[in-house]
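Engineer: need a 3D model of the following:
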Amino acid sequence: MSVPVLTEAGALLARYDVLISDVWGVVHDGVWALQPACDALTRFREAGGAVVLLSNAPGPSQQVAGVLDKKRVPRQAWDRLVTSGDVTKALIAGSHHHKVFHIGWHDDRSIFEGADIVLVGEEEADLVVATELNDYRTETPEQYRPQLARFAARGVPFICGNPDLVVHVGEDLLPCAGALAAIYEELGGQVAWAGKPHRPAYDLALEAARAARGGRTVDPAKVLVIGDAVRTDLAGARMMGFDSLFIAGGIHREETMSGGVVNPAGLAKVLAGLPIQPKAAMGALG
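Structural biologist: Model prediction:
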């Protein structure tokens, strides 16, 4: 049976108590807020629902909240925000490693604040933390392969602070830290994934949802995951036993959209083989 394509999400959203929504590609496009999506989330909250934004952004949630403000994502559209940066901080704390080699932007180093670590060079490191490529606009993941091979040969564990492989920034499709982690696993290295679709991220999201609901229990059958990535959002929903809404106009838009509307054949191809299909699809949340 084909996945229904919606033009308006209100009736579907009303069946749930909690929305766990992706951010990049759903709530904003990497440049500005997607206003219809923000309006839909705001209406859901006004009707008594709770919205948790779950992002694979590598910064801690307080930093990413400031970024959302700058992109004009209204605070009334969400209750709580959980990021890969939050998960990364927890993984670092539990790793018992202290000499860290960081791959990523300097601004991402806020995840190390308060941690019992020191940033060191390649030869001294006993842990690698990758939040992004150092410059994802000019570099490719393959350029890192020789360095990653040296770390893997030494058995250095690797924390991936953003499991996404790529992300849209406006019209550009740019690589993320997940592409580095995929190479590291290919080389035989050990990777801890700090974000979707892995359980630690969803455990934090459920904790945030309970807090947003005043401590009330969250029924998994009343949780809807909204996302644009089959590999992360839909896989995470399936792993947790949550329903999902697929946003076709995000990361898969070259395959699923034609002339600004969902192409049913392209959509079916992208979703083919999934053991559990999303409840519905939309070009964009609204």
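Engineer: only C-alpha atoms from now on, for both contacts and neighbour counts.
Structural biologist: Will do.
Engineer: those helices in the stretch 151-286 of the chain, which residues are they?
Structural biologist: For the stretch 151-286 of the chain, the helices defined by DSSP state H, counting those that start in this stretch cover 177-186, 199-212, 235-240, 253-256, 264-271.
Engineer: okay if I get those as TSV plus mean neighbour count and distance to T7?
Structural biologist: As requested, the helices of the stretch 151-286 of the chain are exported to TSV (neighbours: other C-alpha atoms under 10 Å; distance: least, C-alpha to C-alpha, whole Å):
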stretch	mean neighbour count	distance to T7
helix 177-186	21	32
helix 199-212	19	27
helix 235-240	20	22
helix 253-256	18	15
helix 264-271	16	14
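Engineer: rebuild those helices as a markdown table, extending it with distance to V82.
Structural biologist: Conversion of the helices of the stretch 151-286 of the chain to a markdown table gives the following (distance: least, C-alpha to C-alpha, whole Å):
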| stretch | distance to V82 |
| --- | --- |
| helix 177-186 | 18 |
| helix 199-212 | 6 |
| helix 235-240 | 14 |
| helix 253-256 | 25 |
| helix 264-271 | 26 |
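Engineer: who wins for proximity to S95 among those?
Structural biologist: helix 199-212 (14.4 Å; C-alpha to C-alpha).
Engineer: please generate a structure for the following sequence too, so the two can be compared:
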Amino acid sequence: MLSRCSMLPSSSDVQSLQGLSGIRHLAESRRFKAWFLDQFGVLHDGKQPYPGAISTLEKLASNGAKMVIISNSSRRASTTMEKMKHLGFDPSLFVGTITSGELTYQYLKRRDDAWFAALGTSCIHMTWSDRGAISLEGLGLKVVENVVEAEFILAHGTEALGQASGSVRPMKLEDLEQILEQCAAKRIPMVVANPDFVTVEARALRIMPGTLASQYEKLGGEVKWMGKPGKIIYEAAMKMADADASDSIAVGDSLHHDIKGANAVGIQSAFITCGIHASELGLDSFAEVADISRVVALASKYSSCPSYVLPAFTW
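Structural biologist: Now for the predicted structure:
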């Protein structure tokens, strides 16, 4: 099923559900079997749940919805669910979690995909420091700092460079970009385990690995994007929920990742305006109603088309 606005959207293509009962309307009128939910910018801001998010999940579950968290987080699925639990969310409400980090880990471990099988094992590892480094345990990789020794780049974060000892060396973004220039000259591929460009963190925007990956492509480098807007994560979610495209809806705050990805696999989508695009839409407070003409213009900019527009993930 193709999105009804597969080209550029117009105001007539998008249904604006700007009251705070938008999710309830969708649940009761459309009765989607599977709900694929982004976390940052929809359910929480990285520090605390958004108002009404937990009760909305509970009501969706009681309405028979199968909910799957699909996230461009570079963390494993189990780590993501533990964080959700720590933030006050009940893991039993979800069928499961699929993250870019989990997909990356599984593809690197199995090596049953021809592209991954050809990667080699020596990698430059770009990771986190303040947010906590990503473990590569069980993957049989050799982390190197010298580009000459590297066979590929593994991008989990934007704060540090992994070391052979397992520790990390904090680095500025511009320093990581200089390493990318060296890697591009050697023409080695990159696997990006978090395709997001930015994320919401306590109402501020933080640079994410997708920014590095985009820069690497501009340098002529080859990038394997492991997550939204690629089809791979949506197809995995549909399999997990035992649902097809016509039964599913994706809810997210990123037009480039969440909505464009849903468009690519032909599923309906709900764009939450209080997330990463809030400033671009001129919004100053949570659940503030966006001007639909501005939403349509912004969606056109990102070549995406949401089926529905809501101010927040609230019942």
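Engineer: so which of the helices of the stretch 151-286 of the first structure comes closest to D164 of the first structure?
Structural biologist: Counting by C-alpha to C-alpha, D164 of the first structure lies closest to helix 177-186 out of the helices of the stretch 151-286 of the first structure; the figure is 4.9 Å.
Engineer: so which bit of the second structure is that closest one matched to?
Structural biologist: Alignment note (TM-score structural alignment): helix 177-186 of the first structure is matched to residues 209-218 of the second structure.
Engineer: how close does that stretch sit to the first structure?
Structural biologist: With mean C-alpha distance after the TM-score superposition for the first structure, stretch 209-218 of the second structure departs from the first structure by a mean of 0.4 Å once superposed.
Engineer: which parts of the stretch 101-250 of the first structure are strands?
Structural biologist: 118-119, 127-130, 158-160, 166-169, 172-175, 191-193, 223-227, 243-247 (DSSP state E, counting those that start in this stretch).
Engineer: which stretch among the ones you listed comes nearest Q35 of the first structure?
Structural biologist: With respect to Q35 of the first structure, and counting by C-alpha to C-alpha, the nearest of those is strand 243-247 at 14.7 Å.
Engineer: that closest one against the second structure, how far on average?
Structural biologist: Comparison of strand 243-247 of the first structure with the second structure after fitting gives an average deviation of 0.3 Å (mean C-alpha distance after the TM-score superposition for the first structure).
Engineer: that strand aligns to what range in the second structure?
Structural biologist: Strand 243-247 of the first structure corresponds to residues 268-272 of the second structure when matched by TM-score structural alignment.
Engineer: contacting residues for the equivalent of I134 of the second structure over in the first structure?
Structural biologist: Per TM-score structural alignment, the equivalent position to I134 of the second structure in the first structure is R109. Taking C-alpha atoms under 8 Å, 6 or more residues apart in numbering as the contact definition, R109 of the first structure lies against nothing.
Engineer: with T127 of the second structure instead?
Structural biologist: Contact partners of T127 of the second structure, counting by C-alpha under 8 Å, 6+ apart, are 133-134, 155-162, 168.
Engineer: okay, now R187 of the second structure: neighbour count?
Structural biologist: R187 of the second structure is surrounded by 15 other residues when neighbours are defined as other C-alpha atoms under 10 Å.
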